[in-house]
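Visitor: Quick check, what structure comes out for this input:
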Amino acid sequence: MAIADDLKQYNLITYILYILGFIIGVTPFIAIVMNYIKRDEMRGTWLESHVDWQIKTFWISLLGYIIGGLLTMILIGFLIVFVVFIWHIYRLVKGLIALNNNQPVQA
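Guide: Have a look, this model is predicted:
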């Protein structure tokens, strides 16, 4: 298996870990560590966009969920959590489709 194929497989695993995070809360934290570990190895390849995409998705989603969670006391938080959830799913699906098509993620 070529190095690019190994890195693509690695990206697929991290996407799956992010998806599993909706059921098993700890897996996105494993995935983000994995992203940072392999980030330099993917520089200059079409897979670099996937690592950057996943990292950005993780941090923005985490921030959104925290803010939404804190604001649930005044009810607007439920809307924020819902919007972040939909955005989070969109980003993961869009990234997986691009990965499956051997293409970089287009923002």
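Visitor: Please make it C-alpha for all contacts and neighbour counts, starting now.
Guide: Noted.
Visitor: roughly how far apart are the nearest residue to residue 81 once chain neighbours are set aside and residue 14?
Guide: Among residues not flanking residue 81 along the chain, residue 68 sits closest, at 5.0 Å (Cα to Cα, 6 or more residues apart in numbering). Distance check for residue 68 against residue 14: by Cα to Cα, to the nearest Å, it reads 25 Å.
Visitor: re earlier: regarding the residue nearest to residue 81, what is its secondary structure?
Guide: Judged by DSSP: H, G, I helix; E, B strand; the rest coil, the three-state class of residue 68 is helix.
Visitor: tally of neighbours for residue 37?
Guide: By other Cα atoms under 10 Å, the residues close to residue 37 number 10.
Visitor: residues of the strand or helix carrying it that come out buried?
Guide: Under the criterion of DSSP states H and E, residue 37 resides in helix 27-42. Buried positions in helix 27-42, judged by neighbour count with 16 or more other Cα atoms under 10 Å: 27, 28, 31, 32, 34, 35, 39, 42.
Visitor: how about this one, so we can line them up?
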Amino acid sequence: MNDIIDVQSNEQKAQGLKNIGWVSYVLHLIVAVGAVLPGAQASALLLVIALVLDLVKRGDAEGTWQANHFSWRIRTVIWAGVLYIVTAPFWLLGLFLFNPVWVVISLWFLYRIVRGMLAMSKNQAVDA
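Guide: So this is what the prediction gives:
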């Protein structure tokens, strides 16, 4: 009888992690689309919320295919942040004008989020 309860709780845990993953991916997607489309800039606060959510819940996903998604999203945000910071002087030198480097970073960020969402929709880990 305990085995049945454990199986149900594991299934519930897996579904809960997947729900959290979808919330995080959607928040990332809003920010990524806002970064690519002019005038549609989403708040960085959404990205911080998604990052904190991923950092807090990552431990719960250890040993599952979903752990890969938590790491994928965290690495994506950290790398994008580092790239934006490193290239910020180019944006400042351009007097806040169009920055092709930031466009490339934003497109890369959007690609990674969509790629992760597609893998999650198939219940698969993201191929790194």
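Visitor: okay, now the counterpart of the residue nearest to residue 81 of the first structure in the second structure: neighbour count?
Guide: Matched to the second structure by TM-score structural alignment, residue 68 of the first structure sits across from residue 87. Using other Cα under 10 Å, residue 87 of the second structure has 15 neighbouring residues.
Visitor: measure residue 87 of the second structure to residue 99 of the second structure for me?
Guide: For residue 87 of the second structure relative to residue 99 of the second structure (Cα to Cα), the value is 9 Å.
Visitor: Ok, residue 114 of the second structure next?
Guide: Distance from residue 114 of the second structure to residue 99 of the second structure, by Cα to Cα: 23 Å.
Visitor: In terms of helices and strands, where is the most centrally placed residue in the second structure?
Guide: Central residue of the second structure (Cα atoms, centre = their mean): residue 73, 3.4 Å from the mean position. Per DSSP H and E, residue 73 of the second structure falls inside helix 67-93.
Visitor: quick one: buried residues of that helix?
Guide: 67-70, 72-74, 76-77, 80, 84, 88, 90-91.
Visitor: so where does residue 16 of the first structure fall, helix or strand?
Guide: Counting by DSSP H and E, residue 16 of the first structure is part of helix 3-20.
Visitor: That helix vs the second structure, mean deviation?
Guide: Superposing on the second structure and averaging over aligned pairs (mean Cα distance after the TM-score superposition for the first structure), helix 3-20 of the first structure comes out at 0.8 Å.
Visitor: corresponding residues in the second structure for that helix?
Guide: Helix 3-20 of the first structure covers residues 13-30 of the second structure once aligned (TM-score structural alignment).
Visitor: Which residues are in contact with the residue nearest to residue 81 of the first structure?
Guide: 76, 77, 78, 79, 80, 81 (Cα atoms under 8 Å, 6 or more residues apart in numbering).
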